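Asks: structure for this input, please:
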Amino acid sequence: MRWFIWLSQLFYLLLLFYSQLTSSSSSSFNSSSPLLCSQDQSSALLQFKQLFSLSEIASLDCDISYPKMEFWKEGTDCCSWDGVTCDSVRGDVIGLDLSCSMLESTIPSNASLFLLPHLQRLNLAFNDFNISQIPSGFGRFAKLRYLNLSHSLFDGQVPLELSHLSQLSSLDLSGNFHVSFETSVVKRLVQNLTKLRELHLDEVNMSSVSLTSFRNLSSLASLSLEACKLSGSLPDLDIFGLQNLRELNLGYNFLIGEIPSSFSNLKALSSLSLGGNYLNGTIPLSLSNLKELSYLDLHWNNLSGRIPSSLLNLKELSSLILTSNSLCGKITSSVSIRNTQSLENLLNLTNCFFVGPIPVSFGNLTKVTQIILSHNYFTGQIPSSLSNMKYLNFINLSYNKFEGSMPISFGNLTKVTDIMLQYNNITGQILSSLSNLKYLNVIDLSYNKFEVVENQQFLDLHANLLQGNLPVPPSTMIAFFMSNNGLTGEISSMICNASHLEILDISNNNLSGKIPQCLGNFGHHLSVMDLRMNNFHGTIPDTFEKDNSLATIALNGNHLEGKLPKSFVNCTNLEVLDLRNNKINDSFPYWLEALSELRLLVLSNNKFHGPIRNHKNKGLFFSKLQILDLSHNEFTGLLPRIYFENLEAMMISNENAQEPQYLAQHFGNYNGYVRYRVPTGSYQDSIEVTVKWSKIELPRILTIFTIIDLSSNQFQGEIPHTLGRLKFLRLLNLSHNSLTGHIPSTLGNLLALEALDFSSNKLTVKFLCN
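Replies: You can find the predicted model right below:
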């Protein structure tokens, strides 16, 4: 029995020891776990935290930033704090990542940070240290392997004490353009930091530094000295003995002379950036010997001659940037592209003085995602072989002298987002197949000689960067979408030859002049005439013929004046009439009562005046009207009570529809002509409403959306009780008039009302007492 008790006690002690051992192997603890972090290191971190204030501006350049130190709390294990890494056995703090932590202050040389002797990784990048000197205390971290102080607004000379970090494999001081290096410090660094593999000093001032000793950093794999004010010729840098170097960036300095052939000694080089210097001469053939090269950037230099024929045949080359040099000749004779499939990212040859046609063999670069050949002197037709680049998402061939038509195969570039062809001499048709490219965001075809071909029926190029005059659609065109571009000039009367047109949407451009008279007698097919948000002036044509199919007339946002054309009464299928924001000067067009299908009548922000007279038609009128906006005019007299009694669409709910219904969501059968060719939902009516003096643009109009806005006029008298019949009215605005009397109690019947504005009138409140 005694042995059993002893065995039980032993088992309990073993279990307790195992529990403590496993819990100490983790750097994350809850509040009830034993503290792994030592008290002195925890105190050092909390004391370091007290130095800083938090500022979002301090880490403005970060994609994601947040105050990591804010979550450090006394009495909790520092090994569980955000940004802190501990040794899993001893509990020593070995890593501290406070990058993008919104820190703002200076770091004194006696800061408690330097009391963490076991630190191996330290990242303080993207903070604001108030243009203070880099503390010499960083030299105390004898075990430090990784140090990142980039983009943190340090100042002054790099302290010599950094050369004490003999275990360092990565040093990044880039982005501190107030910091400078002395040659003596560089020599000490190179002498002592023999394990250094990454050295990034972009934008650090090294104008007084001699770099001859860099050849002793035999372990260096990445060297970035961009914008460091380096000068001299490349052979003087004496870095070509660095056999392990994989990345070299010397861009945006003051380097001169030719690119030396000795670059071929850097056999491991995969990325070479020499752009933004003053290099001249030719591209050396020896670069083709860099078999591992995947990224080559030589832009913004004075290089001349031809591209070595073997350069594009490098198996690993994925990005080639030669922008803004003086390269010459026909690219066909200087580049041989046969089975090259290595380029898979970027080919940038812009502004290089190339002439002649693009070689058909460019189509062999099937993995390229971006091709930029702009600002050259390329001629001939754009080769259809470019469509073989099935991963292409950006193509810029602008500012050349291309002729002929756009390749039909461009419609197969399913991943493309941007097509830039402006300033060429391209003729022929604008491809209707471009509308099928679902990722296409920008297409700039301006300053070419495009025409719309005679057999085209549906063309949608809205929301691009098209410039110049409005193209004339052919007679067979059915739908013509050119909205949201930069088109200018007048509408040619030849547009009226497109007698089969059903939808004309040229809204949101900079078109000017007068609206052609012939648009009023376009034939029997046109259902949408959207000319809004342009600079048209003059009067609206009074030529609308009987038996037309117009369902939408949107002329808002122009400079139209005069009276409304009475031939509008011939538009018996009209559902939407939007004339807001013009200069129309007329009395209320009571004769619109004859339009039994009218759902939206917007005459706001014009110069309509006088009383709204009694109707002259018998029976129902405006019965389908769901939006009536007469605001910001000069109407006088009483509110139109007789109209309120006829607005049946605001008295009956249609919320029971299974799916949301919108105005102009689809087109019906008008006068026996079926609009089966125009895709459903191709065009949507929109409206701008005012709620509490804030304007809201509704890109689509639900059929359940009902508005009466008669604000900012000169109406007088009382609010009619008949408004209470409009049970499903959602927005009622009678503000800024001269209305008197009481608010009728019948308005309590407005069950769907969401916004009500009677402000700035002369109303009185009637209190009811029991």
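
Asks: CA only for contacts and neighbour counts going forward, please
Replies: Fine.

Asks: OK, contacts around the residue most central in space within the chain?
Replies: The structure's the chain has its C-alpha centroid closest to residue 441; by CA atoms, centre = their mean the separation is 9.9 Å. By CA atoms under 8 Å, 6 or more residues apart in numbering, the contact list for residue 441 reads 417, 418, 463, 464.

Asks: one more, so I can put them side by side:
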Amino acid sequence: MSKCSMHLNFLLVLLFCCVSPASFVLLVENPVAGLVACSPRQIQALTQFKNEFDTRGCNHSDNSNGVWCDNSTGAITKLQLSDCLSGTLKPNSSLFSLHHLRYLNLSENNFSSSSLPFEFRNLKKLEVLSLSSNGFLGQVPSSFSNLNKLSVLSLSKNDLTGCFPLVWNLTKLVLLDLSDNHFSGPLNPKSALFELHQLLDLFLSNNNFSSSLSSEFGKLSNLEVLYLPSNGFSGQFPPTISNLTKLKVLRLSNNHLSGTLAPNSGLFELHELRFLMLDYNNFSSSLPSEFGNLNNLEFLYLTFNLFSGQIPPSISNLTSLVELFLDGNELTGSFPLVWNLSKLSMLDISDNHFSGTLNPNSGLFELHDLRYLNLGYNNFSSKLPSEFGNLTILEVLSLESNSFTGEIICNRSSLFGLVISYNNFTGQVPPCLSNIPFVILRENNLEGSLPDNFYVDASVQTLDVGRNQLVVKLPKSLINCSSLRVLVVDHNSIKDTFPFWLKALPNLQVFILRSNKFHGSISPPDQGPLGFPELRILEISDNNFTGSLPPNYFLNWKASSPTTNDGDLYMDYNKTANAPIYYTYIDKIDLQYKGISMEQEKILTFYAAIDFSGNKLEGQIPESIGLLKALIALNLSNNAFTGHIPLSLANVTELESLDLSSNHLSGTIPNGLASLSFLEYINVSHNQLKGEIPQGTQISGQAESSFEGNAGLCGLPLQETCFGSNAPPTQQPKDEDEDEEEEIQVLSWKAVAFGYWAGMLLGLTIAQIIASFKPEWLTKIIGPYKRRNH
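Replies: Got it, this is the predicted structure:
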């Protein structure tokens, strides 16, 4: 939970409890049963309110929900029903007859078809009103300005629209949260926002508010939190911001603010600031030395602006800094002086123009609390100083795209991520890899082989050693890496046969062997399916693989069904300490996609991709390719495949890129390919195809070069017309022998598929019988599995 949201929850509790705590009785049972302190009339109204909604989602054992009544009058004064109700909140709801309510929390329900009723004005005694995360639509009714006792108003995470709502008369507000809606327009002084002189916390993030920051903000002199990220604010800081002397949190990230941070802008008069977040704007010029005046700062985010020049030495005056992010600017000079920043835990100066060596005199290696260090995409050079050993709790080290030389230093047991790709490191791949979950050593000058010391249940999840000078076979100890998801060894000189033994890895999703010296067959010795239970991306192009593929080769692939993965592979780490630290790493690989070579594209595991191009594979393309429902890219070009293009490709409805060029394929192009609505790129050039090219938007819009080198093809986009020619129809009748052979092949892989699913059904039945007895050994083996996306 963020500090800001913690502050919000604390205020909700504090503000209500301070009213008259002795007059309330907490009842956490079913909200309509056992309300001994509530009057019968109030119970009846509450029962009617409950009956207006579907309450099957209510968790009656959740102590956060309940009803509070006044002991003397029996009136309901507090009602909290979160994550419980589903339906429409209507204007005639019984809720609006509970006139004595002082605290109402209906957050995280499902009122998605509702607008905010005008009748909220009836609840004139409300002091705390939280309606966040409900899906409310439309504008905030003007009647809300009648709730003149409100101290807290939260309407966040809905679908509300219109201008900033009228808040006349809400002069007691200390917290206002309108974030994550669709409000737009300027912050008009006529809304009375700037008359809320008691306001402590203002949250307006993730809306469409625009215009410059009004000088009227200076009137809110009691503000402690000003949270305005992800809007359309522009211009510079108004000088009146210096009036906000109590401000502790200022977040203006992801807006269109510009200009310079002038020493007299007023910003540097905010001596109580703890959080300053100006990232993703257009601020320019150099960093003022006055930053040193903000000596209470704990978090400074200036990421992705246009700051230039050197970092002023006064930055070392910020002795309370815990996180410093200056990445994505135009900063220059040597590594900044960071003496005195002894509390620094995260430092990111990547994607700038820093140069020179990592001088131990900079103070970097005295930062003993440092856990995250990102120096990537700069011009640093020379060897890594031995003083790196002083950073004993470093968890993430990213040095990618610099000019570092020498051998790799990674003997830190605390390391969670090591990203040093695109440098000039030399020597052997260090033996410490098995201890580090995320290892990216791509494009250096490493030689020899991968270390053969991967122990059972090694931590490594992503291992990328592509574009180096490795020559020896893949080590057999990789079989111990049960957590391995991504293995990339492309563009080396590894001489080996296809490592079928890696199919025992239960989590391997991405396997890239492109441009090495692998050789031999890629068909299993038993001529069965390839295996690899979770595999989604397999690239083995530009090797010396030979032989043919059995009809059932693509059976049982994970790619045969879409995945529910949200798209990226995350490095997600929670270090249980006083303040949790989270790291996110998105795996990237080089892709050959839609006829274009793309470097370091994000791995999206909701799709599948296969690239067997540039080998010596022969025989027919297996019809089982049609089982890969999640396949979006298939490249079998520059091989020796024969026979027809599989009719089953029409079943691969997600296919976007298909390259079958430079083979010995014959027959016609299947009509079914024209129905693939996502197919943006197709290349069948330089084969022995004939007949009319199927006509459809996706195919006829391709370049002529995609079909050249097939003497028998005609029709658009080729110049050769099929009218009056002897060209066969698009789906030419086959010879009896050809037809019989293909029918046997199709039936074969379908029979195997039927057998597989029948076997799985039998296995699941047996598993259900076993599970019903809940044997002790099974309970001990199967533990809880949790996954969190950040």
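
Asks: care to give me the TM-score?
Replies: TM-score of the superposed chains, computed with TM-score structural alignment, normalised by the length of the first structure, equals 0.56; 500 aligned residues with a CA RMSD of 4.7 Å.

Asks: circling back to that earlier point, tell me the residue in the second structure aligned with the residue nearest to the centre of the first structure.
Replies: Under the alignment by TM-score structural alignment, residue 441 of the first structure pairs with residue 416 in the second structure.

Asks: check the gap between its match and residue 393 of the second structure for me.
Replies: According to CA to CA, to the nearest Å, residue 416 of the second structure and residue 393 of the second structure sit 10 Å apart.

Asks: likewise for residue 215 of the second structure?
Replies: Distance from residue 215 of the second structure to residue 393 of the second structure, by CA to CA: 45 Å.

Asks: and the two? Which one has more around it.
Replies: Taking other CA atoms under 10 Å, residue 215 of the second structure and residue 393 do not tie; residue 393 has more neighbours (17 against 13).

Asks: I figured the more buried one hits residue 368, correct?
Replies: Yes. Counting by CA atoms under 8 Å, residue 393 of the second structure touches residue 368, with 7.4 Å between them.

Asks: what touches both of the two?
Replies: Listed contacts common to residue 393 of the second structure and residue 368 are nil; contacts here mean CA under 8 Å, 6+ apart.

Asks: neighbours of the residue mapped onto residue 468 of the first structure from the second structure, how many?
Replies: Using TM-score structural alignment as the criterion, the counterpart of residue 468 of the first structure in the second structure is residue 442. Per other CA under 10 Å, the neighbour tally for residue 442 of the second structure reads 24.

Asks: got it, and the one 10 residues further on?
Replies: The number of residues packed near residue 452 of the second structure is 13, by other CA under 10 Å.

Asks: distance of it relative to residue 346 of the second structure?
Replies: In this view, residue 452 of the second structure and residue 346 of the second structure are 33 Å apart by CA to CA.

Asks: what does residue 375 of the second structure give?
Replies: Distance, residue 375 of the second structure to residue 346 of the second structure, by CA to CA: 11 Å.

Asks: okay, the two: which has more neighbours?
Replies: Legend: neighbour count by other CA under 10 Å for residue 375 of the second structure and residue 346, higher for residue 375 (23 against 20).

Asks: so residue 226 of the second structure is in which element?
Replies: Counting by DSSP states H and E, the element that carries residue 226 of the second structure is strand 225-227.

Asks: swap in residue 382 of the second structure?
Replies: In the assignment (DSSP H and E), residue 382 of the second structure maps to strand 379-383.

Asks: corresponding residues in the first structure for the next helix or strand after that strand?
Replies: Helices and strands here follow DSSP H and E; after strand 379-383 of the second structure, the next one along the chain is strand 396-398. Alignment of strand 396-398 of the second structure against the first structure: residues 418-420, by TM-score structural alignment.

Asks: contact partners of that stretch?
Replies: 393, 394, 395, 396, 397, 398, 440, 441, 442, 443, 444, 445.

Asks: in the stretch 1-150 of the first structure, which spans are strands?
Replies: 53-54, 84-86, 93-97, 103-104, 121-123, 132-133, 146-148 (DSSP state E, counting those that start in this stretch).

Asks: most tightly packed of these?
Replies: strand 103-104 (a mean of 25; mean count of other CA atoms under 10 Å).

Asks: where do the helices sit along the second structure?
Replies: 3-17, 40-51, 697-700, 736-773, 776-781 (DSSP state H).

Asks: most tightly packed of these?
Replies: Highest mean neighbour count among the helices of the second structure (mean count of other CA under 10 Å): helix 697-700, with a mean of 18.

Asks: the strand holding residue 382 of the second structure vs the first structure, mean deviation?
Replies: For strand 379-383 of the second structure, the mean deviation from the first structure after alignment is 1.8 Å (mean CA distance after the TM-score superposition for the first structure).

Asks: residues in the first structure aligned with that strand?
Replies: Counting by TM-score structural alignment, strand 379-383 of the second structure falls onto residues 401-405 of the first structure.

Asks: residue 120 of the second structure matches what in the first structure?
Replies: With TM-score structural alignment defining the correspondence, residue 120 of the second structure maps onto residue 138 in the first structure.

Asks: number of nearby residues for that match?
Replies: 20.

Asks: one more: residue 496 of the second structure?
Replies: 15.

Asks: residue contacts, it?
Replies: So residue 496 of the second structure contacts 472, 473, 474, 517, 518, 519 (CA under 8 Å, 6+ apart).

Asks: just the buried ones among the residues you listed, please.
Replies: Neighbour counting over the contacts of residue 496 of the second structure (16 or more other CA atoms under 10 Å) leaves 473, 474, 517, 518, 519 as the buried ones.

Asks: residue 657 of the second structure: which of these is nearest?
Replies: residue 518 (25.2 Å; CA to CA).

Asks: is the closest one in contact with residue 492, as I believe?
Replies: No. Look at residue 518 of the second structure against residue 492 with CA under 8 Å: they stay out of range, at 10.3 Å.

Asks: what's the spacing between the residue nearest to the centre of the first structure and residue 405 of the first structure?
Replies: 22 Å.

Asks: could you tell me where stretch 299-307 of the first structure falls in the second structure?
Replies: By TM-score structural alignment, stretch 299-307 of the first structure lines up with residues 279-287 in the second structure.

Asks: residue 434 of the first structure: how many residues sit nearby?
Replies: 20.

Asks: which residues does it contact?
Replies: 410, 411 are the contacts of residue 434 of the first structure under CA under 8 Å, 6+ apart.

Asks: repeat for residue 175 of the second structure
Replies: Residue 175 of the second structure sits in contact with 8, 151, 152, 153, 154, 199, 200, 201, 202, where contact means CA under 8 Å, 6+ apart.

Asks: circling back to that earlier point, contacting residues for the match of residue 468 of the first structure?
Replies: Residues near residue 442 of the second structure by CA under 8 Å, 6+ apart: 420, 421, 422, 464, 465, 466, 467, 468.
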